[in-house]
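Asker: The amino acid sequence is not available; the structure is as follows:
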């Protein structure tokens, strides 16, 4: 991210403005593998570490304890850094807003608005006492939509923005799976997205989506999914009716999130649920500019940066017309329809690429490791046209070799990846375990230490170093210590159950 921003600044990379939090900050242990904090002092240290690394904001996550979260928010506020991310399960939305939480991802915390403080305390006591049936009974009994709307309206004068990410429903709810598997947009989805590397997987994370493949019967799961869809839509309708500040987002990297397409779909959802087309357009233009306090973009005026979408039809008549694009002007560069079609054709071509394991496997077998690596480095650009050369694809291939008990081949690909991506923390942090599982703890330790050298705020790696003598699976089971009622139902926390 730092390298891309520098290239963007000097004009060699013009395409994207990058605002980054660095790694998310979660409770201890963290769920995804991230920065993790267990005490208020840890939280303050992590905020300052990230500020030193040049973050634009900090990203709190779901499992933070209340006192730890409040310390994190206090330190960020004192240092002039904003917070955008998950409202933790341990706090109410009101408490998060008072603490300075500025962008609420996925509407987490909104559920707390449906209950009085007395009712919430009563339910928390039942939950913590293990009386789950009584807890669920009161949760249904006390849920008050009128109260929630009133509570939302009270937040109108607060600096809180909501990013619903409704489109994640398609990738996290099984009821949509058949529809999404046959979606025409899949022809644009490359392997490098499906093997994104964050879960250290050797499998296609879309075809074998852990969000969708639960053991429940469809008849049961579909009813649960319908209830979840209705809840999400009710919350969005409340945001619209209350006049809350909303920005469009997609939670990209979740299966069945299509870059570009899904943002359009999110705006269409807002219009379907009650926004005017103008309001829906604003969630992806002026609203995020204001949320990020960037006065150079978001509207067409003299003195603003010239990022303009030219359309063939009026989106104020039908929000779907925002997809009928005639041309794009990006920082003064004119991209006509032919150029845009070429980009789409290139995306389709890339989506047909093969897994790089298929290139290495037969050559390792016939030519040996050293000769194969020499051939690869001499022909990397050509190979990339058919077999994507990316850190996550090399990592995935290494894991496939390790699975097949070919550890020397696995180790060779990890070292190759390190040489190609020497400044990328994930290339090191998420590959130390390959050495460990292959029986080389010292190389694992050196890999983890390099990750901390690149990005010292990614302190979960410190735990992985300690765990080398007693390995803990990366996909550790998620165990929440907080009642869900005061925070969110967390679709993106169901991974690896």
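Answerer: Sure, I can see it. Just so it is clear, the model here is predicted, and its values are computed rather than measured. Numbering: from 1, shown residues only.
Asker: only C-alpha atoms for contact and neighbour calcs from this point on.
Answerer: Will do.
Asker: Could you pull out the strands in the stretch 201-350 of the chain for me?
Answerer: 245-246, 307-311, 325-330, 333-335 (DSSP state E, counting those that start in this stretch).
Asker: What are the boundaries of the helices in the stretch 201-350 of the chain?
Answerer: Remark: helices assigned in the stretch 201-350 of the chain by DSSP state H, counting those that start in this stretch are 218-242, 261-272, 277-282, 286-291, 337-351.
Asker: same question, the stretch 51-200 of the chain
Answerer: Here the stretch 51-200 of the chain has its helices, by DSSP H, counting those that start in this stretch, at 66-78, 93-99, 117-128, 132-142, 145-153, 169-172, 177-181, 191-194.
Asker: So which of those helices is nearest residue 436?
Answerer: With Cα to Cα, the closest approach to residue 436 among these belongs to helix 191-194: 24.8 Å.
Asker: Buried residues of stretch 319-332, list them for me.
Answerer: Across stretch 319-332, burial judged by 16 or more other Cα atoms under 10 Å covers 319, 320, 321, 322, 323, 327, 328, 330.
Asker: Please tabulate the strands of the stretch 201-350 of the chain in TSV and include distance to residue 383 as additional columns.
Answerer: Output for these, formatted as TSV (distance: least, Cα to Cα, whole Å):
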stretch	distance to residue 383
strand 245-246	44
strand 307-311	35
strand 325-330	31
strand 333-335	29
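Asker: got a list of what residue 94 touches?
Answerer: By Cα atoms under 8 Å, 6 or more residues apart in numbering, the contact set of residue 94 is residue 113.
Asker: what's the burial count for residue 362?
Answerer: For residue 362, the number of neighbouring residues by other Cα atoms under 10 Å comes to 12.
Asker: To clarify, my last question referred to residue 145.
Answerer: So residue 145, with other Cα under 10 Å, has 16 neighbours.
Asker: contacting residues for the residue lying closest to it once chain neighbours are set aside?
Answerer: Distance criterion Cα to Cα, 6 or more residues apart in numbering; nearest residue to residue 145, sequence neighbours excluded, is residue 114 at 5.9 Å. Residues near residue 114 by Cα under 8 Å, 6+ apart: 142, 143, 144, 145, 146, 147, 148.
Asker: mind running it again at 7 Å?
Answerer: Contacts for residue 114 (Cα atoms under 7 Å, 6 or more residues apart in numbering) come out as 143, 144, 145, 147, 148.
Asker: And those residues, which is closest to residue 49?
Answerer: The closest of those, once distances to residue 49 are taken by Cα to Cα, is residue 148, at 37.1 Å.
Asker: Same list (the contacts of residue 114) but as TSV, adding distance to residue 233.
Answerer: Formatted as TSV, the contacts of residue 114 follow (distance: Cα to Cα, whole Å):
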residue	distance to residue 233
143	16
144	16
145	13
147	17
148	14
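Asker: then this one, side by side with the first:
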């Protein structure tokens, strides 16, 4: 062999070796869904190292990487892992282990990130958050509010009860010390003026504020104060009446209370007024998490009491006991009350396309967890997405509510797309969810922080939870 040829081959070999980069996982071939645009790119390879996507490229170009594991994508659909942007861990310390079972339950259903909107076991949740982040515990990434802000003698357990500016500042100090991801404020007993002060104070500290809205306040008041997101659609529905300020005054004076408030909204809801209020929300950057699921379950409880749901096998007996309060309350309704609650649910949910049209950022969240009867962690998000589509969003908009809008809300820039530098949280589906939103349930594999869980592994997670609950 000529010396020049030997030198050329030697150089070529050196180039080949140096061009090959180490990776932990390559998934190929797949059809990659860009949830921002709805564009689908076929014949792609996703290259992962640690918890980060190195490249989304062609299978040919992916050969420059040497991976510990290559997974046959089978030309399935790849998209970012789902987010449940409103759930609750809770029910007291004795139910901590049953709550911990939510973690594999979420992963088994393709949900790689959850937002815990406060309950009564915050210390456990904070511990799980850190253990998941450090890799000690397998589960979805957890963002949590810690204990929520409330007034004195609230109905909720283990919240931070405040009645003065000093107590408000102490509460916010305590939340910052435990590094909460956002602040949650609810409307049970907190004084309206302190509610607005709390929103402004938290915003001044650079915190994200999520909340229920006292009915004596208008949507403009809370959005102008700086509320980041409204949790549950009922508060936003109220904002669509012709004169919300007059309604709020009537509620504050006691002239309107209970079911009469919803009757007033039914009678006085006005699309023009609603669009004005919703555009103001959009302009101020106030998002909404509709949580359609629980309302549907309770409104139509006469048609399905869920007592024999197969999914109950995945829910601990202690957590199932927490369902009883809402069940007993809804069982007291007569036929007229049943018809009325269905009408309220349908009218309230019908505002979803108005919010979308107005430019309000909509986030997908279930309200699943403890207390909220038969609103299940895991499968519940798929039902929430289906309800969003049922009430007027496109499948793409519903997916954006989960995968794109939720991380934007929490200022998490490593999520939302499958691209180099993004978090390696990936959902692999057997069918196109843009054609039918129910296809989000056809899960072939899940990648969480770079670790691949194939269908067999996901089934093992489910079976382990079921077996544990059977004892």
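Answerer: Good, I have the coordinates. Quick caveat: nothing in here was measured; it's all calculated off a predicted structure.
Asker: Let me see the TM-score of these two.
Answerer: Overlay of the two chains. TM-score (TM-score structural alignment, normalised by the length of the second structure): 0.67; 342 aligned residues with a Cα RMSD of 2.5 Å.
Asker: related to what we said a few turns ago, and the helices of the stretch 51-200 of the first structure: which comes nearest residue 226 of the first structure?
Answerer: Closest to residue 226 of the first structure of those is helix 169-172 (Cα to Cα; 10.4 Å).
Asker: SS state for the residue positioned nearest the centre of the second structure?
Answerer: Nearest to the mean C-alpha position of the second structure, by Cα atoms, centre = their mean, lies residue 85 at 1.6 Å. Here residue 85 of the second structure is recorded as strand under DSSP: H, G, I helix; E, B strand; the rest coil.
Asker: rewinding a little: what's the PyMOL line that selects buried ones from the contacts of residue 114 of the first structure?
Answerer: To isolate the buried members of the contacts of residue 114 of the first structure in PyMOL, using 16+ other Cα under 10 Å:
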select buried, resi 143+145+148
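Asker: Map residue 291 of the second structure across to the first structure for me.
Answerer: Residue 291 of the second structure maps onto residue 165 in the first structure when the alignment is built from TM-score structural alignment.
Asker: give me every residue that touches that match.
Answerer: By Cα under 7 Å, 6+ apart, the contact list for residue 165 of the first structure reads 106, 248, 249, 250, 251.
Asker: What of residue 421 of the second structure?
Answerer: So residue 421 of the second structure contacts 52, 53, 54 (Cα under 7 Å, 6+ apart).
Asker: ditto for residue 364 of the first structure
Answerer: Counting by Cα under 7 Å, 6+ apart, residue 364 of the first structure touches residue 372.
Asker: Which strand or helix spans it?
Answerer: Using DSSP states H and E, residue 364 of the first structure sits in helix 357-367.
Asker: what does that helix correspond to over in the second structure?
Answerer: For helix 357-367 of the first structure, there is no aligned range in the second structure, judged by TM-score structural alignment.
Asker: And for the following helix or strand past that helix, what's in contact with it?
Answerer: Counting by DSSP H and E, the next helix or strand C-terminal to helix 357-367 of the first structure is helix 369-378. With contact meaning Cα under 7 Å, 6+ apart, helix 369-378 of the first structure is reached by 363, 364, 409.
Asker: can you rerun that using 8 Å?
Answerer: Helix 369-378 of the first structure is touched from outside by 360, 363, 364, 383, 409, 412, with contacts defined as Cα under 8 Å, 6+ apart.
Asker: The first one: neighbouring residues, count only.
Answerer: By that I understand residue 360 of the first structure. A total of 22 residues lie near residue 360 of the first structure under the criterion other Cα under 10 Å.
Asker: want to try CSV for the buried residues of stretch 319-332 of the first structure, with distance to residue 98 of the first structure as columns?
Answerer: Output for those, formatted as CSV (distance: Cα to Cα, whole Å):
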residue, distance to residue 98 of the first structure
319, 35
320, 37
321, 39
322, 36
323, 38
327, 43
328, 40
330, 38
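Asker: Pull the number of nearby residues for residue 76 of the first structure.
Answerer: For residue 76 of the first structure, the neighbour count with other Cα under 10 Å is 23.
Asker: same thing with the one 3 residues further on?
Answerer: Applying other Cα under 10 Å, we find 12 other residues in the vicinity of residue 79 of the first structure.
Asker: any idea what it aligns with in the second structure?
Answerer: So, by TM-score structural alignment, residue 79 of the first structure is matched to residue 205.
Asker: what does residue 339 of the first structure give?
Answerer: Using TM-score structural alignment as the criterion, residue 339 of the first structure maps onto residue 457 of the second structure.
Asker: How about residue 20 of the first structure?
Answerer: Matched to the second structure by TM-score structural alignment, residue 20 of the first structure sits across from residue 144.
Asker: Am I right that residue 76 of the second structure sits in a strand?
Answerer: Yes: assigned with three-state DSSP, residue 76 of the second structure falls within a strand.
Asker: returning to what we had before: just the closest of the buried residues of stretch 319-332 of the first structure to residue 307 of the first structure, please.
Answerer: Comparing these against residue 307 of the first structure with Cα to Cα places residue 330 closest, at 4.6 Å.
Asker: which residue packs closest to that closest one, ignoring adjacent ones?
Answerer: residue 307 is the one closest to residue 330 of the first structure (Cα to Cα, 6+ apart), at 4.6 Å.
Asker: ok, the one you found - how many residues close by?
Answerer: Other residues close to residue 307 of the first structure by other Cα under 10 Å number 18.
Asker: Touching, it and residue 297? I think so.
Answerer: Yes: counting by Cα atoms under 8 Å, residue 307 of the first structure does reach residue 297; the two are 7.4 Å apart.
Asker: Surely residue 335 of the first structure touches residue 328?
Answerer: Yes: using Cα under 8 Å, residue 335 of the first structure is in contact with residue 328, at 5.1 Å.
Asker: Straight-line length of stretch 113-121 of the first structure, end to end?
Answerer: Separation of the first and last residues of stretch 113-121 of the first structure by Cα to Cα, to the nearest Å is 13 Å.
Asker: And for stretch 403-423 of the second structure?
Answerer: In stretch 403-423 of the second structure, first residue to last residue: 12 Å (Cα to Cα).
Asker: so it matches what in the first structure?
Answerer: The aligned range for stretch 403-423 of the second structure in the first structure is 285-305, by TM-score structural alignment.
Asker: Of all the residues in the matching stretch, which ones are buried?
Answerer: Residues 285, 286, 287, 288, 289, 291, 297, 298, 299, 305 are the ones in stretch 285-305 of the first structure that count as buried (16+ other Cα under 10 Å).
Asker: the helices in the stretch 351-497 of the first structure, which residues?
Answerer: Taking DSSP H, counting those that start in this stretch, the helices of the stretch 351-497 of the first structure run over residues 357-367, 369-378, 380-384, 391-403, 407-420, 425-429, 432-437, 441-454, 460-466.
Asker: Having no further points to raise, I will conclude here.
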